[in-house]
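Enquirer: Task: produce atomic coordinates for the following.
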Amino acid sequence: MRKNVFVWIALATVVILLVPLVAMQFTDAVNWSISDFVVMGSLLFGAGSIGVLVARKVHRKYWLAIGVVIAAVFLYVWSELAVGIFTKLGS
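Expert: Model (predicted):
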């Protein structure tokens, strides 16, 4: 039962990645390569998995703070890879 949560995280990752895949069929504004899907899938699945694993180890009163940190790191890495706000990783 405890490992089922990772299946749900994987399914949520696939559903989220369907959004740009479907958008690519209708417009040229979205142009993702296979590596874009792999990186974003890794980020989504990794952030969700880390959140679950950390939540299993720490006391419940720290969950919100840890969730905010995980979300902030996720958004920072995503923005860096997308447009390179602070470094030139995305450009």
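Enquirer: hey, let's count contacts and neighbours off CA atoms from now on
Expert: OK.
Enquirer: Which stretches in this protein count as helices?
Expert: 4-26, 34-57, 63-83 (DSSP state H).
Enquirer: structure for this one too, so we can compare:
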Amino acid sequence: MHTAPAPQSRPNAALRRLIWAGAIALLVLPAIAMLFTSEVNWGPEDFVVGGVLLLGTAFVLDRVIGSGWSRRTIVLTGGAVVFVLVFVWAELAVGLIGSPWAGS
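Expert: The predicted model follows:
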């Protein structure tokens, strides 16, 4: 009789779920805000760009957490990924460095 191997628990599964849930929640938040105020005015292209940025970041963080690297390397790499996300988001919103894609 052949028995299937026991399923291996994914390391940091709760953290991975939290990252994905956070990315989705941050993407849904402007849609909810648009129902209650005219201060938030996102178009479809804003949601596409936000989705690419947030879900892309969640994907990269998920891969980094599951990489098997040391905790220090995971924290430093994850921090760098989040820093890049925040920088790109701010550049698109207000134009920190004045790129052609700046929102100002």
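Enquirer: residue in the second structure matching V39 of the first structure?
Expert: Correspondence of V39 of the first structure to the second structure, assessed by TM-score structural alignment: V49.
Enquirer: could the helices of the first structure go into TSV alongside distance to G90 of the first structure and mean neighbour count?
Expert: TSV is the format used below for those (distance: least, Cα to Cα, whole Å; neighbours: other Cα atoms under 10 Å):
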stretch	distance to G90 of the first structure	mean neighbour count
helix 4-26	18	14
helix 34-57	11	15
helix 63-83	4	15
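Enquirer: how about CSV for the ones you listed, with distance to L89 of the first structure added?
Expert: CSV is the format used below for the helices of the first structure (distance: least, Cα to Cα, whole Å):
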stretch, distance to L89 of the first structure
helix 4-26, 21
helix 34-57, 13
helix 63-83, 6
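Enquirer: Closest to the centroid, which residue in the first structure?
Expert: Nearest residue to the geometric centre of the first structure (Cα atoms, centre = their mean): L44, 2.0 Å.
Enquirer: Is it correct that it is in contact with L11?
Expert: No. Judged on Cα atoms under 8 Å, L44 of the first structure makes no contact with L11 at a distance of 10.8 Å.
Enquirer: re the thing from before, look up how far S33 of the first structure lies from the nearest residue to the residue nearest to the centre of the first structure once chain neighbours are set aside.
Expert: Distances taken as Cα to Cα, 6 or more residues apart in numbering put T13 closest to L44 of the first structure, at 6.0 Å, once the chain neighbours are dropped. As judged by Cα to Cα, to the nearest Å, T13 of the first structure and S33 of the first structure stand 17 Å apart.
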